[in-house]
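1. Kindly generate the corresponding structure for this input.
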Amino acid sequence: MGFKLHIGVLAFPFGTHAPPLLALVQRLAASAPDALFSFFNSATSNAALFNTSYDNIRPCDVWDGTPHGEAFTGSHFEAVGLFLKASPGNFDKVIQEAEHQSGLKICCLITDAFLWFACDMAEKRGVPWLPFWTAASCSLSSHLYTDQIVKAIQSTETAKQDKALSFIPGLEMVTTSDLPPEVFLDNSPSPLAITINKMVQQLPKSTAVVLNSFEEIDPIITKDLKSKFRHFLNVGPSILASPARAAPDDKTGCLSWLGSQNRPNSVVYISFGTVITPPENELAALAEALETCGFPFLWSLKEHAKKSLPTGFLERTNSLGKIVAWAPQQQVLAHENVGVFVTHCGWNSILESISSCVPLICRPFFGDQMLNSRMVQDSWKVGVRVKGGVFTKSETVESLRELMTTEKGEKMRENVGVLKDKAMAAVEPQGTSSKNFIKLLEIIRAPESR
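-> Okay, here's the model as predicted:
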C-alpha cells in the first residue's frame, strides 16, 4: 500500500532495550496502518527481534561499531562503547537509504532515550523527537536530579550511602547507594555515563517522553516529571495493553513441567536476564538454599554456569526442580503454580511479575537494578532485596521462606495484586495509559495537518 507517513525508530541494541521499543512500535503500527515505521537497529539485534514480518514495520540494519569482517570477542560494556562511538553517523547513513527506498522523508523520530543525539537530528529536520525511556520513572527521576544529588553529597561529610534523597519527590526512601552509578560522573566516566548525562540535558527539548509504565505505580514521581516535560506519557504496561497472541514456545518443557506441579504458588522461578550470570560462590549459595528449603524450582541458567553448582546438586534435586538454558518468562510467570520470582530486578522483569501477581526476591547487579529493588521492597512492597546485596545460603533461605510460607509473604502477594489491578485499569479504554497512547498517536500524526 502507499504510505502517507514515515516514522524513524532508533534502537539501542543492548540488554532489553530494543524489545520494548519494538513492542511500542507494533502497537503504533497497528493503530496507524498508513504509516511506515523504519526500525533502525544493529543487524544482530534485528535478527533476534524480527522472526516475523510486518506490513508497515521495516527492520533496517545499522553498523554496531565493531570491526568489519571480524568476530567481536569483547565484553558487553566494550560493545556498548563501540556502538556509541559509531553513532550518530551509523544511523544517518541508513536513514538516508530508507528515505530514498520509500520515497518518503522521515516526519517523526521515536528513539531509545539513550540516543540523545536524535534531538539534534530531529531539530535539523524540523520533526518531533519522542524519546522512549525503557526503564521505570524512578530511575529517570534519579538522572534528572543528578545535579541536586551531587550538591547534596558535597555539602555533607556523611558517607555517600547514608544520604537519603528526601528532596526528590517520590524517592524519599531511596539513598545514594541505591542510585545507578551513571548518576555520579567521576574523572574517567564510561561511555554510557557520558551518554546518560547528555540525555538528561536534551530530554526537556523533546516533544514527549514515553515510558512503558503506568502513572499509578508512582503517582508522586509522575506528577513531578509531568512538570518537567512538554508531554510525559506512560503508555504501558505493553504486556497488558497488547497481550501476545502467538502460542508460547515451550521448547525447553517449562510450561509442561509447571503443569505437573499440583499446587498454586508453590514454585520458585529464577532468572537473571540475558546479560548477567551471578558469581560462582553466589550460584552455589542459591543452589544450597533451594535444596535446603525443598520448594519446587524452575531455574533459567546458562549452560556454562552449571559447573558452579554444588557437586551432586543436579542429581539430588532432579525430582524437585528443573534447570533450563532458556525459559518463556512471560508465560512462566503467568502460570498459577509460580509463587515467587528470584530476579536481577530489571524493569521488564518487574512489569512481567506485576502483570502476573508474582512477588519478587531481588539480587540487583548494575544500572537501575539497585534502585528498582529499593522500590520493590520499600515503596511498592511487593518483594524483598537479598540482605547484604549478595546471595548467601542463610539469607536466601530466609528470603525464600518469608515469601513462600509467611503472612508477610502473603501480604506482598496481595500488594502485587493491587498493583496489577491498577495496571489493568490503566490500559482500559478510559485508563491513563490508553489516553496517553492516543496522545502519542496524535503527535505522530501531526505532520498530516501541516
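2. can we go C-alpha only for contacts and neighbour counts from here?
-> Will do.
3. Contact partners for Ser355?
-> With contacts defined as C-alpha atoms under 8 Å, 6 or more residues apart in numbering, Ser355 is in contact with Ile239, Leu240, Ala334, Lys420, Ala423.
4. Kindly indicate the member of those with the most neighbours.
-> Within the contacts of Ser355, most neighbours by other C-alpha atoms under 10 Å means Ala423, with 26 neighbours.
5. ok so, going back, with the contacts of Ser355 in mind, which one is nearest to Ala86?
-> Of all those, Ile239 has the smallest distance to Ala86: 32.4 Å, by C-alpha to C-alpha.
6. what's next to the helix or strand where the closest one lies, contact-wise?
-> Here Ile239 sits within helix 238-241, counting by DSSP states H and E. Residues from elsewhere that reach helix 238-241 (C-alpha under 8 Å, 6+ apart): Pro20, Ala23, Leu24, Asn212, Ser213, Leu351, Glu352, Ser355, Ala423, Met424, Val427.
7. I'd like the structure of this one too, to check against the first:
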Amino acid sequence: MERDKRAVVKGSHVLVLPMPAQGHINPMLQFSKRLAAKGIKVTLVTTSSYLNAMQGEQALAMPINVEPIFDGFREGERVAGVDDYLERFKATVPGSLAEVIKKHSSTQNPPRCLIYDSLLPWAVDVAQDSGIHAATFFTQPCAVSVIYYHELQGSLKFPLMEPVVKLPSLPDMEFNDLPTFVYGPGSYPGLYDLVFSRFSNIDKATWVLWNTFDDLEDELVKWMKRKWPIKTIGPTIPSMFLDQRLEDDKDYGLSLFKPKSEACMEWLDSKSPHSVVYVSFGSVARLEEAQMAELAWGLKRSNYSFLWVVRETELEKLPRSFIEETSDSSLIVTWCNQMQVLAHRSIGCFVTHCGWNSTIEALGLGVPMVAMPQWTDQPTNAKFVADVWGVGVRVKVDGNGTIVTNEEIERCLREVMVEGERGIEIRQNSGKWKELARKAVDGGGSSEKNIEDFVGELMSNSYSIKE
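-> The predicted structure is shown next:
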C-alpha cells in the first residue's frame, strides 16, 4: 500500500474556511487531508460555536490545525433563525478572519492561500486585502451550479412555457428536476441570496475547486472550464474507502452527532449480503410527520431488513408502536458512521434525500440508491442518480404532488433490491461508478492530477494575486 505523506514544506500554508455546517465542513476537511499528505500545512478555520457543539472527543486523522473563529454568538446564545444567524455571521466573521490571517502571517510559515466555501464569496476580498491568494470551493455538483448560473443569466423564465428545460451541457430536465431555489427563496431568503452570490466575484479567485470528478460530469466540466479555471478534486470521502493511499484516513473526523457505530456494525454483521435497506436523510432534512409515516409503513411493507437513521429531534414523528412492530427486522438509531454502513457487505440499497455528500458517498462505494429528494440541489442530484448515472430509482409523489406513499416506497425498494433486469442493471452501474471514483483520486487519476497541479501552482511564484 502506497502512503502519500510528505514533510511539511515551508511556505506552503493554507487556511480553509468552510460554511459551519457538517455537509460543508466534511468535504473541505477531506480535501485538506489530501493537501496535508502532500506536505501542505493546513489550518481549518471554523466557528467556536460549531466546535463547542461537536459531540465527544474529535480526532483528525491527518495533521491539520483547527483555528476557532468568532461568529458573533456567545456560548449558549440562542439563534432566532437561519436568516438571523447568516446576517450576524456575515457581519462578524470577515473581521475575525482578517485577524486570523494577520496572526498567522507573523509565523515562520505564513498562509499563502485561503480556500473558502463558495457560499462565502466575501472571503476572497478578505484574502486579497491580506495579500494572499484565494481559492473558492464548491461543495455541490457542477450540474446544479450550471443551472444556477443560467438562472442568473436570465435563461430560465418562470412560469416555464415548455414542459422540458434545455440548457447547454445538461440533459433535458423537467420542472421537478431543477434545484428548488431557481423558482424562489421560499422560507429562506438568506440561503437564497447565499446560493446565487457565489458567482458575484468568482473571477477574483485564483482557483475554482469542485467536489466532483471528470468522468462523473464530463460534459459539464468541459463547459465550465471554458468560463473558469476549475479543478475537480473529488470525491472527497475518506481515503480508506477509495484509493487507500492515506492509511489513517478512515473517517471525516468532525461531527455534530455521536454515532452508534458499534451497535450498527454488530447488527449489520448478522445480516446476509445485500439484504439491508439503509435509510438516512442527513443532518438537516426534516420530513413532515405524514411523510415519516408513509416511509415507515413502506419499509415495513417491503419486508426487507432496514437500518434507519432518525435524528433524536425527529423520533417523535414515527408512528406509534412502529419501533416495537418492526424490532425483529430493523435497527433505528439517532446517528451512525455512514461510510462504515455504506461499505458494509449487507447493504443492498440506500434510501437518501440526495444531498451531494450522501450521493457521492454512495457513488464512491457502489451502493444503489432510492432517491427521495427534498429541496435545494437534491432534485437535480436525484435526476442524475436515476436517469444519467443509472445507479438508482427516484420516488414519485402522489397525484396531489405533496407526498410519497408507502406503496410507492415499497415499489421502489423492490425495483432496486430484487435481482430482476432493472435491479441487476442498477447494481452493475453502481459498480462501474465505484471504480471510476477510485481511479479519479488514485495515482494518475484526474482528481489526483488536479490536486498535484494545485499544489504546484500554489508553490509557484508566477501566480500573482488577482485584483
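8. coming back round to it: residue range for the following helix or strand past the helix holding Ile239 of the first structure in the second structure?
-> Of the helices and strands lying after helix 238-241 of the first structure in sequence (DSSP H and E), the nearest is helix 254-260. Aligned using TM-score structural alignment, helix 254-260 of the first structure spans residues 264-270 in the second structure.
9. just stretch 88-98 of the first structure next, same as before
-> Stretch 88-98 of the first structure corresponds to residues 94-104 in the second structure, going by TM-score structural alignment.
10. What are the buried residues along the matching stretch?
-> Neighbour counts using 16 or more other C-alpha atoms under 10 Å place Pro94, Ser96, Leu97, Val100, Ile101 of stretch 94-104 of the second structure among the buried residues.
11. what does stretch 71-83 of the first structure give?
-> Applying 16+ other C-alpha under 10 Å to stretch 71-83 of the first structure flags Ala79, Val80, Gly81, Phe83 as buried.
12. Where does the second one sit: helix, strand or coil?
-> What it means is Val80 of the first structure. On the three-state scheme (DSSP: H, G, I helix; E, B strand; the rest coil), Val80 of the first structure is labelled helix.
13. and the gap between it and Phe14 of the first structure?
-> As for Val80 of the first structure, its distance to Phe14 of the first structure is 7 Å (criterion: C-alpha to C-alpha, to the nearest Å).
14. Now do the strands in the first structure.
-> In the first structure, the strands defined using DSSP state E lie at 5-10, 35-42, 57-62, 108-112, 129-133, 209-211, 232-234, 267-271, 297-300, 321-324, 338-343, 360-362, 383-385.
15. Packing partners of the last one?
-> So the one you mean is strand 383-385 of the first structure. strand 360-362, helix 369-374 (3 or more C-alpha pairs under 8 Å, 6 or more residues apart in numbering; DSSP states H and E).
16. Mean distance between that strand and the second structure after superposition?
-> Taken over the aligned residues, the distance from strand 383-385 of the first structure to the second structure averages 1.6 Å (mean C-alpha distance after the TM-score superposition for the first structure).
17. before we move on, what about the first one?
-> Its matched residues in the second structure lie on average 2.1 Å from strand 5-10 of the first structure after superposition (mean C-alpha distance after the TM-score superposition for the first structure).
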